[in-house]
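Asker: sequence first, then the predicted structure:
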Amino acid sequence: MTDTTTSRGMADTLKIVSWNINSVRFRIEIVERFLKEAQPDILCLQETKVIDGDFPAAPFRRLGYEHIVLHGQRMHHGVAILSRLPIVEDDRLDWQANGEARHIGVRLPNGMRIENVYVPAGGDIPDRTLNPKFGQKLDFVERMTRWSETLAVPTLLVGDFNIAPLPSDVWGHKQLLKVVSHTPIEVDALDALKASNSWVDLGRHFHPAPARLHTWWSYRSPDWTRNDRGRRLDHMWATREIADKAVAHHVFEDCRSWLKPSDHVPIMTEFTA
């Protein structure tokens, strides 16, 4: 398995992965393969598409992920955190303000919080009047921003943000300016979230713009490798004290070509333990 990687002298590290799996039950085989090959300590999943009682916990436990925290929902949404390390506490914040299962957070014994989020896609029309889903997306990010402003603990924010903020985060900046996920109003909203707590974008910390950095390719493309019409929708952001411990960031593009792939690929940051 190859990946896009930049590192600084890795030693004993804590490996944390984020992956929009687009149905964990349907893709459990590639999840198991990835865990065996990448050996992360913590896996944060989005779009699990399963209620908690039907979550396929057994394969994870066989691989050593004994600590499982779920926030599921039938058919849609759903997030999960699976860990080899003990989890001290967890929370579920309703940034969608309608009960959708889009967030789960935990605290590790070392005091680090991990907040795993699945931001709404926002529909196809970038106008909150014509498309209420777009307004819900902007409101979701606004609620995250208000939360972030009062955050006072070392935190790693991960997940599918469904926004590609930089021109080099998409295959065609000019072509996508009016396409949901790269519109100026979404980018402005995400920039405000980032500024609210001086978050460090770990992907761009290790792969500075304008380097190509994509994590999602549409199923509509018959050959994603040939067209390479990707977007960076998946992110890992850290507060400064956590960012200072980061030593590497990986984007596992090969997973997009595995059997029954998600349209997203896993991303992983390594931290000094």
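Answerer: Thanks, I have it.

Asker: could you use CA atoms for every contact and neighbour count after this?
Answerer: Will do.

Asker: chain center to stretch 211-228, what's the gap?
Answerer: Distance, stretch centre to chain centre, for stretch 211-228: 17 Å (CA atoms, centre = their mean, to the nearest Å).

Asker: which parts of it are buried?
Answerer: With burial defined by 16 or more other CA atoms under 10 Å, the residues of stretch 211-228 counted as buried are 212-217, 224.

Asker: here's the one I want to compare it with:
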Amino acid sequence: MAFTLATWNINSVRLRQGLVSKLMTEEMPDVLCLQECKSPVEKIPLEVFRALGYTHMVARGQKGYNGVAILSKLPLEEVGAHDFADLGHARHVAARLENGVTIHNFYVPAGGDVPDREVNEKFGQKLDYLTQMRDHFHAETPEKAILVGDLNIAPREDDVWSHKQLLKIVSHTPIEVEHLGETMDAGKWVDVTRKDIPEGKLYSWWSYRARDWDAADKGRRLDHVWATPDIANAAHSSRILRAVRGWEQPSDHAPVFASFDL
């Protein structure tokens, strides 16, 4: 069974349903995982997506914030969701395909602006969220699984436009990178994107604050596709669709793709 999967922080699925439809029509991933849907589940425009062949969905949502959804052309069943760090946020949902592959869709907290949990509660929540993710994957070692989403951390030096200048900026601080690494190690996860594209600068997010995001190119790789070792070698053709960041009224994230031959 071969399939292509994409992950995309859409920054409001209702506001940008036209962009989701455009991606579905032009790129046709078999499975599309969205984060920051900012919508109750019942208000996600599923009928629009069903008309394009995405007849299956599992999701968690809330009004105006967070929210994760897995839209699929392939049959899938929900296998649960976790509220790590007990935040009461819709930040995780998991589903299983008919071939037995489990897909985890995550939206890790951004962590605010100050990388100090003593003065910034949101940063502490982010670290706690990652710690509980780590502990979960230690307790239940995943098999035949894919983890995707906006993990809100750019771990490698070449995942940001300037390693030196971002060392004290939330999303690239050493403590965040350490926490993400521990989470990855706990599940023995393989970074599929970097398996396929091992060298060079690689970004999936560019700030709205830049007057010309493309020319400035001050990006970060915040969006990830991981797989467990038993299926990681079946992954290929990873890519980030940078051009999507330039669509009209875009999300500040670009979708990340990977294909699997299983």
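Answerer: Looks like it arrived, so ask away. Worth saying up front: this structure is predicted, and the values here are computed from it rather than measured.

Asker: among the buried residues of stretch 211-228 of structure 1, which ones are in strands?
Answerer: 216-217 (DSSP state E).

Asker: for the buried residues of stretch 211-228 of structure 1, which one is nearest G135 of structure 1?
Answerer: W216 (22.7 Å; CA to CA).

Asker: look up how far E178 of structure 2 lies from D212 of structure 2.
Answerer: Per CA to CA, to the nearest Å, D212 of structure 2 is found 32 Å from E178 of structure 2.

Asker: do the same with T131 of structure 2
Answerer: Using CA to CA, T131 of structure 2 is found at 10 Å from E178 of structure 2.

Asker: quick one, helices of structure 1?
Answerer: 28-38, 57-62, 132-149, 184-195, 202-206, 224-227, 240-243 (DSSP state H).

Asker: the second one vs structure 2, average offset?
Answerer: Its match in structure 2 and helix 57-62 of structure 1 itself, once the structures are fitted together, sit a mean 0.6 Å apart by mean CA distance after the TM-score superposition for structure 1.

Asker: again, but for the first one
Answerer: Relative to structure 2, and after both are superposed, helix 28-38 of structure 1 has an average distance of 0.8 Å to its aligned residues, where the measure is mean CA distance after the TM-score superposition for structure 1.

Asker: give the aligned range of that helix in structure 2.
Answerer: The aligned range for helix 28-38 of structure 1 in structure 2 is 17-27, by TM-score structural alignment.

Asker: now do the fifth one
Answerer: On the basis of TM-score structural alignment, helix 202-206 of structure 1 is assigned to residues 192-196 in structure 2.

Asker: and if you look at stretch 155-171 of structure 1?
Answerer: Stretch 155-171 of structure 1 maps onto residues 145-161 of structure 2, going by TM-score structural alignment.

Asker: centre of the chain to the matching stretch, how far?
Answerer: 8 Å.

Asker: and the equivalent of F134 of structure 1 over in structure 2, how far from G111 of structure 2?
Answerer: Under the alignment by TM-score structural alignment, F134 of structure 1 pairs with F123 in structure 2. Distance of F123 of structure 2 to G111 of structure 2, computed by CA to CA: 4 Å.

Asker: average distance between the match of helix 202-206 of structure 1 and structure 1?
Answerer: Mean for stretch 192-196 of structure 2 is 0.8 Å (mean CA distance after the TM-score superposition for structure 1).

Asker: list the contacts of that stretch.
Answerer: 224-227, 232, 235-239, 258 (CA atoms under 8 Å, 6 or more residues apart in numbering).

Asker: ok, now stretch 179-194 of structure 1?
Answerer: Outside stretch 179-194 of structure 1, the residues touching it (CA under 8 Å, 6+ apart) are 121-126, 138, 141-142, 144-145, 148, 162-166, 170, 173, 176-177, 200, 233.

Asker: show me which of those are buried.
Answerer: 121-123, 126, 138, 141-142, 144-145, 148, 162-165, 170, 173, 200, 233.

Asker: find the residue closest to the residue nearest in space to the middle of structure 2 in space, skipping its chain neighbours.
Answerer: Nearest to the mean C-alpha position of structure 2, by CA atoms, centre = their mean, lies G149 at 1.3 Å. Leaving aside its chain neighbours, G149 of structure 2 sits nearest to F106 (4.7 Å; criterion: CA to CA, 6 or more residues apart in numbering).

Asker: tell me the contacts of the alignment partner in structure 1 of the one you found?
Answerer: Following TM-score structural alignment, the counterpart assigned to F106 of structure 2 within structure 1 is V117. Residues in contact with V117 of structure 1 (CA under 8 Å, 6+ apart) are 46, 79, 102-104, 157-161.

Asker: go again using 6 Å as the cut-off
Answerer: 102-103, 159 (CA atoms under 6 Å, 6 or more residues apart in numbering).

Asker: which one of the residues you listed is nearest A38 of structure 1?
Answerer: When these are compared against A38 of structure 1 (criterion: CA to CA), the nearest one is G159, at 18.1 Å.
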